[in-house]
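J.: the following comprises the amino acid sequence and a computationally predicted model.
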Amino acid sequence: MFLHARCTNALLVLACLVSSVCASYFVITEPQAKTEWVNGSPHLVQWTKGLLDDINGFDVEMTRLSKDGLTLVAMNVPASQGKLNILLQDVPAGDDYFLVFINSTHGVMHATSPRFAVLDASATPSSPPDLTAAPGIPTVTVSGSPNPTQLFATTFPAIASNAGRLGWGVGREGVLGWTAVVGGLVMGAVCAVW
């Protein structure tokens, strides 16, 4: 009985180690906290993410803390590009906006931005923006108040993924996953025999 408990604990530790190695990393680096976006100007959205997380694309939504509703910004954004420009037109001013990176089909949230402000077109930001719109990157135009019944302002083309592929996995993440499975089977067999 004591040996069985030790084997179970060893398997639990192995599972925790594998899950921590495979954990995803997805951070919105721009806008930062206290960033001010002015209506009528393009603004840079920037992110970094893990290489082995199998997130090929995501949807961008903008929302506020004090008001209900979502603004559907862009659907199927290629995760590998790392940047997106957003041009605001007639978006209500407020200091409680944030961006949500989500797979809206499955409801899986990947990241949320820090809280930032949207200013009227005639307003002057308290400090000049650190980053301006990136050249060569698509610009999405967002206008009006949050409205979840509106379609996404932009929909990017479909992205190829490994979701439907059968086989032993692709690259290092496949090897890591199968190594964990085989290791778990071997440890389970040893615990059962011992």
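T.: Good, I have the coordinates.

J.: alpha carbons only for contacts and neighbour counts from here, please
T.: Will do.

J.: mind checking the SS state of the residue nearest in space to the middle of the chain?
T.: What sits nearest the mean C-alpha location of the chain, by C-alpha atoms, centre = their mean, is H110, with 3.2 Å. Three-state call for H110 (DSSP: H, G, I helix; E, B strand; the rest coil): strand.

J.: take a look at this one as well, against the first:
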Amino acid sequence: MLLSECLRSWPSVPFILVLLLSSLISVDAYFVVNQPGSSTSWKNGSPYPVTWTLGLQDGIDTFDIEITRLSRGGIYFVAKALPITMSSLNVVLEDVPAGDDYFLICMNSTVGRTYSVSSRFSVTDANATGSNPSPASAPTVTISGTPGPLSHFAQTFGPSTNGVARPGWPGIRNQVTAITVAVGAALIGGVMVLY
């Protein structure tokens, strides 16, 4: 009943078409940073595991890991071009300033696309009390000092596909569909305005 009433009124036709066509755009992304968690505290000089979970059809071949703070400018470039076959990485901080406002970011730094951000965690001095976690059976990357604008990634894992998430049609399918929906809605709206 509601659909038949909507179909009879011309002004709602573009809305219905946009709604139907936009359902063709698939969203497969699922990327979660498991560690560090919200109650995690990293001590300088100790290896800490960074773990993540990726979706099966998220279109990501490689990604980069960075660490940043809320209260201070600067980014620690941890690792570049981590393959999706990895699920963990150990990070050792050396002489990194203590604070409780650190975040780990998983992203594609080539195009500036952020995939996931960890919970807020803290960093303490090397002589602070607390237990050291057991590192994961994964490569270890060491970060030291304060972030600088000319810093490089501490570790590069492998060549990426030129910054392209998926080459060919699978990589541009969602963009082409979205552009087609927008152009189609604009054309229909223009025709309706003229008539």
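T.: Looks like it came in fine. Owing to the predicted nature of the structure, the values given are computational and were not obtained by experimental measurement.

J.: can you calculate the TM-score here?
T.: TM-score of the superposed chains, computed with TM-score structural alignment, normalised by the length of structure 1, equals 0.76; 173 aligned residues with a C-alpha RMSD of 3.0 Å.

J.: coming back round to it: ok, the residue nearest to the centre of structure 1 - contacts?
T.: When contacts are counted by C-alpha atoms under 8 Å, 6 or more residues apart in numbering, H110 of structure 1 touches F26, V100, F101, I102, N103.

J.: try 10 Å
T.: 24-28, 49, 55, 58-59, 100-103 (C-alpha atoms under 10 Å, 6 or more residues apart in numbering).

J.: and for A121 of structure 1?
T.: Listed by C-alpha under 10 Å, 6+ apart, the contact partners of A121 of structure 1 are W37, V38, N39, G40, S41, L88, Q89, D90, V91, A93.

J.: and if you look at T129 of structure 2?
T.: When contacts are counted by C-alpha under 10 Å, 6+ apart, T129 of structure 2 touches K43.

J.: and for Y102 of structure 2?
T.: When contacts are counted by C-alpha under 10 Å, 6+ apart, Y102 of structure 2 is found next to 36, 41-42, 67-72, 118-123.

J.: S88 of structure 2: which of those is nearest?
T.: Closest approach between those and S88 of structure 2, by C-alpha to C-alpha: P36, at 11.1 Å.

J.: quick one: G177 of structure 1 from S143 of structure 1, how far?
T.: From G177 of structure 1 over to S143 of structure 1 the distance is 44 Å, taken as C-alpha to C-alpha, to the nearest Å.

J.: wait, a helix at L14 of structure 1?
T.: Yes - judged by three-state DSSP, L14 of structure 1 forms part of a helix.

J.: look up how far I137 of structure 1 lies from the equivalent of L20 of structure 2 over in structure 1.
T.: Using TM-score structural alignment, the partner of L20 of structure 2 in structure 1 is L14. Applying C-alpha to C-alpha, the value for L14 of structure 1 to I137 of structure 1 is 42 Å.
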